[in-house]
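>>> this one's sequence-less:
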């Protein structure tokens, strides 16, 4: 019995070791920055008919405030090339995702206004250099749940598995530390719009601030609620971890002004409902995906050309909430859709694991590595959620800030948004806060008394 157990243990160790060696070869990595691939892994060429253009580096939009803020719309005079509705969606085949097709067929007046495609995303030279190095030094461990050797850049510019694509989304570059003021809304099944949160948020990334050494955290957020009235003074502190197997899962602490104490959220992530958003989405649906990779098997389906929400400066930053959010869906006349290449990943719940969703499907933009479309399926395999990630690009810092989203609960007939910028401050770059300011004790000390 002991010999058998030892054999199994050694086999498992060898299996884990083998999976930890799954980096790309030097020959494959040599493609990065060459004729075919950018340093961060996107195809440089356009598509066959030119509807997706070739990528061009160092694109610059109009002048914006030095420290960021509300970004100007770089394409204010462009008009839609065509419109997709429930009546004509069939002619666009699988370029319309399942979740988007559901919205089009559910509501006759919902539509996609499709614009010229612009591939504006680029990254700083130091990040591209770090990404090229990561291609051969970063390894998946624990069946893709963790990674080792990743420093500063995208960990898997030439991904081989679905989990590697998701790690690229987790470690996407959203620039130096910034503060942002934004609001969230929930529209119920009767069409009533409710403010779920009004937040002054600080975000930084130790992973990108220290590109020459491995880090414990890839993102830290300190959020102070300035509305609605019932939440004023509440705070949250979130640490997103790089190595869950070694350091434990990501953590979140809450300071409740009414109770005047700090408590750690017992199970942060997975399918715990986001109560601050009216329960329309789960913790792991925030930002299109946020959480540990241990409950799902992530399959890399491949690449597809798909119509996705893109360059949504007008909707996100220049459209009031009254104009942006209708009784059933976000205003389609304010939202911009473009044709882009996306990586498609299917996440299937592992046997014995618990989650309200049996499957998740992600569409990940090849240029920004941001999840731009998402679908969540219930235990019966029925589509229950679909969401749209509103990607914008900061051409001053060559970064893609955190992804606001509009998410639809197709069962309850309601929807929510996480980060509406119009009326707020946008993304304002600030000096990085000292570590001592990003602790649970600091939350308590800065609370309203």
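In hand now; what should we look at? Owing to the predicted nature of the structure, the values given are computational and were not obtained by experimental measurement.
>>> Could you use CA atoms for every contact and neighbour count after this?
Will do.
>>> Show me where this protein has its helices.
Remark: helices assigned in the chain by DSSP state H are 2-19, 26-29, 98-106, 125-137, 162-170, 206-209, 244-247, 313-318, 321-324, 440-445.
>>> how about CSV for the ones you listed, with distance to residue 182 and mean neighbour count added?
Shown next, in CSV, are the helices of the chain (distance: least, CA to CA, whole Å; neighbours: other CA atoms under 10 Å):
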stretch, distance to residue 182, mean neighbour count
helix 2-19, 41, 12
helix 26-29, 39, 14
helix 98-106, 25, 18
helix 125-137, 28, 21
helix 162-170, 21, 24
helix 206-209, 23, 21
helix 244-247, 30, 14
helix 313-318, 10, 23
helix 321-324, 11, 16
helix 440-445, 20, 17
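>>> Out of those, which gets nearest to residue 341?
helix 162-170 (13.7 Å; CA to CA).
>>> Including distance to residue 281, could the helices of the chain go into CSV?
Written out in CSV, the entries for those read as follows (distance: least, CA to CA, whole Å):
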stretch, distance to residue 281
helix 2-19, 33
helix 26-29, 38
helix 98-106, 15
helix 125-137, 32
helix 162-170, 18
helix 206-209, 27
helix 244-247, 23
helix 313-318, 20
helix 321-324, 20
helix 440-445, 25
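>>> and residue 232, which of those is closest to it?
With CA to CA as the criterion, residue 232 lies closest to helix 440-445 of the helices of the chain, at 14.1 Å.
>>> Please name every helix or strand in contact with the closest one.
Judged by 3 or more CA pairs under 8 Å, 6 or more residues apart in numbering; DSSP states H and E, the packing partners of helix 440-445 are strand 235-241, strand 251-256, strand 261-264.
>>> residues in contact with that helix?
For helix 440-445, contacts defined as CA atoms under 8 Å, 6 or more residues apart in numbering pick out 235, 236, 237, 253, 255, 260, 261, 262, 436, 437.
>>> same question, stretch 156-171
24, 29, 39-42, 131-132, 134-135, 138, 140, 144-145, 153-155, 207, 218, 290, 293, 297-301, 343, 345-347, 364, 369-371.
>>> now the end-to-end length of that stretch.
Using CA to CA, to the nearest Å, the span of stretch 156-171 from its first residue to its last is 10 Å.
>>> nearest to residue 214, of the contacts of helix 440-445?
residue 436 (20.3 Å).
>>> Give me the nearest residue to that closest one, chain neighbours excluded.
Closest residue in space to residue 436, ignoring its immediate chain neighbours: residue 442 at 7.1 Å, by CA to CA, 6 or more residues apart in numbering.
>>> Residue 313 now?
Excluding the flanking residues, the one nearest residue 313 by CA to CA, 6+ apart is residue 73, at 5.2 Å.
>>> Buried ones among the contacts of stretch 156-171?
The neighbour count (16 or more other CA atoms under 10 Å) marks 24, 29, 39-42, 131-132, 134-135, 138, 140, 144-145, 153-155, 207, 218, 290, 293, 297-300, 343, 345-347, 364, 369-371 as buried among the contacts of stretch 156-171.
>>> which one of the helices and strands packed on helix 440-445 is the most hemmed in?
strand 235-241 (a mean of 22; mean count of other CA atoms under 10 Å).
>>> Go ahead and measure how far it is from the middle of the chain.
Its chain's average C-alpha position is 16 Å from that of strand 235-241, according to CA atoms, centre = their mean, to the nearest Å.
>>> also this one, for the comparison:
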């Protein structure tokens, strides 16, 4: 695989090799680039040489007139048309900018799958206090060795490693990408069988919170960076079931629970990580495939391959416009008419199974946006070396936060032909709402049980 490595990566390559496992942050002189050649979250400010990737000029912070939190999110680029489309017939022309999974989908579904490429817009943004904390983290954050793999130490309220020098640092940046403080959304989890039949495996509201990004919370922060609570409203078989998670900068302290209506009790998930099936995903999506990758990092060795220009889903507000879920759910993949792809620079990280560990997918490759640190694409190979799953995530521009954020993701199973998505919300009334900070007790087993029995 040939990579077009950016000037920044070339400059840093000499110490990538020397510091893949190093724990210390960068020097103050290196951190100063976050106020000059780099955007405040770490992406390169400059565009590319041929102008197909523009310079970053501050991102999208302009809230549409009349927009109300939770309502259908408008598409700021609705008037744009594709520059071109990539199909199986012309994919070799663009092969160096396509992931293995995308190329496999083009070949597997030549009559329906295509990539509509639109002009690139660098909309990633965050509040100034997040930029300030990211600058501080550059020199103070480090990776420590924990029982569950690399853990983050010394970081708060910003991207921990804006100038990364290891694959594990890039993946932690993705886990701690800026998404806001507290929010809720409502959506459907949908499994599409190999025959093209859509089956709703769960639907209902979710509430999420990132204490790591409490603007006033650094002194009281205890390491729990992510909290989620979701109670299924349906289908009837799953109504009332719930899941609760509290994730920690030291993954050995991660905790998750489920509420099962048949037992009328909350049960701690004994192994809420890695290739354990997600309870609300009909057993087809593993816990570490949430948002392309969410989980402990002790199962893999993480190799930072470099930075590359690639066609990726981006500014995906277009897919929120149809009022019917069926309009976006094709037989074998999302309806290409509603998926926006752009050319962006991404960090490429390869994960290979660590010695003495087991996983259903012993090899994976992840593509992480340089501007927002959102994981955009991922590919997984099975134990026989066959490309198995290709994962995707739809990043939306949300200027009211401001952020590039997402709660729509899924995968295509290249072996079975089935596919799965979480966060289909075209028929819901709460696509994404910023909310007042939840009480800590809201994300407790007792609160989960109380809501589940209602």
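That came in fine, so what should we check first? Only a predicted model underlies this, so the values are computations on that prediction, with no experimental measurement involved.
>>> Give me the TM-score for this pair.
Structural agreement between the overlaid chains, expressed as a TM-score with TM-score structural alignment, normalised by the length of structure 1, amounts to 0.92; 429 aligned residues with a CA RMSD of 1.8 Å.
>>> Would you mind giving the helices and strands packed on helix 440-445 of structure 1 as CSV with distance to residue 149 of structure 1 added?
Formatted as CSV, the entries for those read as follows, by distance: least, CA to CA, whole Å:
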stretch, distance to residue 149 of structure 1
strand 235-241, 14
strand 251-256, 22
strand 261-264, 30
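>>> With respect to residue 406 of structure 1, which of those strands lies nearest?
Go through those one by one with CA to CA and the one that ends up closest to residue 406 of structure 1 is strand 235-241, at 21.5 Å.
>>> What residue in structure 1 is paired with residue 453 of structure 2?
Matched to structure 1 by TM-score structural alignment, residue 453 of structure 2 sits across from residue 448.
>>> Distance of its match relative to residue 166 of structure 1?
Shown here: residue 448 of structure 1 relative to residue 166 of structure 1, a distance of 38 Å by CA to CA.
>>> for residue 69 of structure 1, same thing?
Remark: distance between residue 69 of structure 1 and residue 166 of structure 1 (CA to CA) = 28 Å.
>>> can you check residue 187 of structure 1 too?
Plainly put, residue 187 of structure 1 is 29 Å away from residue 166 of structure 1 if you go by CA to CA.
>>> among the helices of structure 1, which is nearest residue 55 of structure 1?
Comparing the helices of structure 1 under CA to CA, the one sitting nearest is helix 125-137, at 15.0 Å.
>>> what does that closest one correspond to over in structure 2?
Taking TM-score structural alignment as the measure, structure 2 aligns residues 128-140 with helix 125-137 of structure 1.
>>> how far apart are the matching stretch and its match in structure 1?
Mean deviation of stretch 128-140 of structure 2 from its aligned counterpart in structure 1 after superposition (mean CA distance after the TM-score superposition for structure 1): 0.1 Å.
>>> I would like the residues contacting that stretch, please.
Counting contacts by CA under 8 Å, 6+ apart, the residues outside stretch 128-140 of structure 2 that touch it are 24-28, 31, 34, 40-41, 154-163, 178, 215.
>>> ok, now stretch 10-19 of structure 1?
139, 140, 141, 142, 143.
>>> What's the local residue count around the alignment partner in structure 2 of residue 242 of structure 1?
Aligned by TM-score structural alignment, residue 242 of structure 1 pairs with residue 249 of structure 2. The number of residues packed near residue 249 of structure 2 is 24, by other CA atoms under 10 Å.
>>> what does the one 4 residues further on give?
Counted by other CA under 10 Å, the residues lying close to residue 253 of structure 2 total 13.
>>> Equivalent analysis for residue 50 of structure 1, please.
Applying other CA under 10 Å, we find 10 other residues in the vicinity of residue 50 of structure 1.
>>> just residue 248 of structure 1 next, same as before
Around residue 248 of structure 1 there are 11 other residues, counting by other CA under 10 Å.
>>> Show the contacting residues for it.
Neighbouring residues of residue 248 of structure 1 by CA under 8 Å, 6+ apart: residue 241.
>>> likewise residue 329 of structure 2?
Neighbouring residues of residue 329 of structure 2 by CA under 8 Å, 6+ apart: residue 335.
>>> which one in structure 1 is aligned with it?
For residue 329 of structure 2, the equivalent position in structure 1 is taken to be residue 325, counting by TM-score structural alignment.
>>> again, but for residue 228 of structure 2
In structure 1, residue 228 of structure 2 lines up with residue 221, judged by TM-score structural alignment.
>>> Quick check: chain neighbours aside, which residue is closest to its match?
Distances taken as CA to CA, 6+ apart put residue 203 closest to residue 221 of structure 1, at 4.5 Å, once the chain neighbours are dropped.
>>> Could you report the neighbour count for the aligned partner of that neighbour in structure 2?
Alignment note: residue 203 of structure 1 maps to residue 208 in structure 2; criterion TM-score structural alignment. As a burial measure, the neighbour count of residue 208 of structure 2 was computed by other CA under 10 Å and equals 23.
>>> What of residue 237 of structure 2?
With neighbours defined by other CA under 10 Å, the count for residue 237 of structure 2 comes to 12.
>>> Counterpart of it over in structure 1?
Going residue by residue (TM-score structural alignment), residue 237 of structure 2 aligns to residue 230.
>>> State the distance from the closest residue to residue 167 of structure 2 other than its chain neighbours to residue 12 of structure 2.
With sequence-adjacent residues excluded and distances taken as CA to CA, 6+ apart, residue 167 of structure 2 is closest to residue 304, at 4.2 Å. In this structure, residue 304 of structure 2 lies at 12 Å from residue 12 of structure 2, with CA to CA as the measure.
>>> can you map out the strands along the stretch 251-400 of structure 1?
With DSSP state E, counting those that start in this stretch as the definition, the stretch 251-400 of structure 1 shows strands at residue ranges 251-256, 261-264, 296-309, 337-349, 359-365, 371-377, 383-389.
>>> could those go into CSV alongside distance to residue 100 of structure 1?
As requested, these are exported to CSV (distance: least, CA to CA, whole Å):
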stretch, distance to residue 100 of structure 1
strand 251-256, 32
strand 261-264, 36
strand 296-309, 9
strand 337-349, 11
strand 359-365, 12
strand 371-377, 8
strand 383-389, 8
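>>> right, and those - which one's nearest residue 8 of structure 1?
Of the strands of the stretch 251-400 of structure 1, the one closest to residue 8 of structure 1 (CA to CA) turns out to be strand 296-309, at 22.3 Å.
>>> in structure 2, what residues pair with that closest one?
Matched against structure 2 by TM-score structural alignment, strand 296-309 of structure 1 falls on residues 300-313.
>>> with structure 1 superposed, average distance for the matching stretch?
Compared with structure 1 after the fit, stretch 300-313 of structure 2 shows a mean deviation of 0.4 Å (mean CA distance after the TM-score superposition for structure 1).
>>> Fine by me, thanks again.
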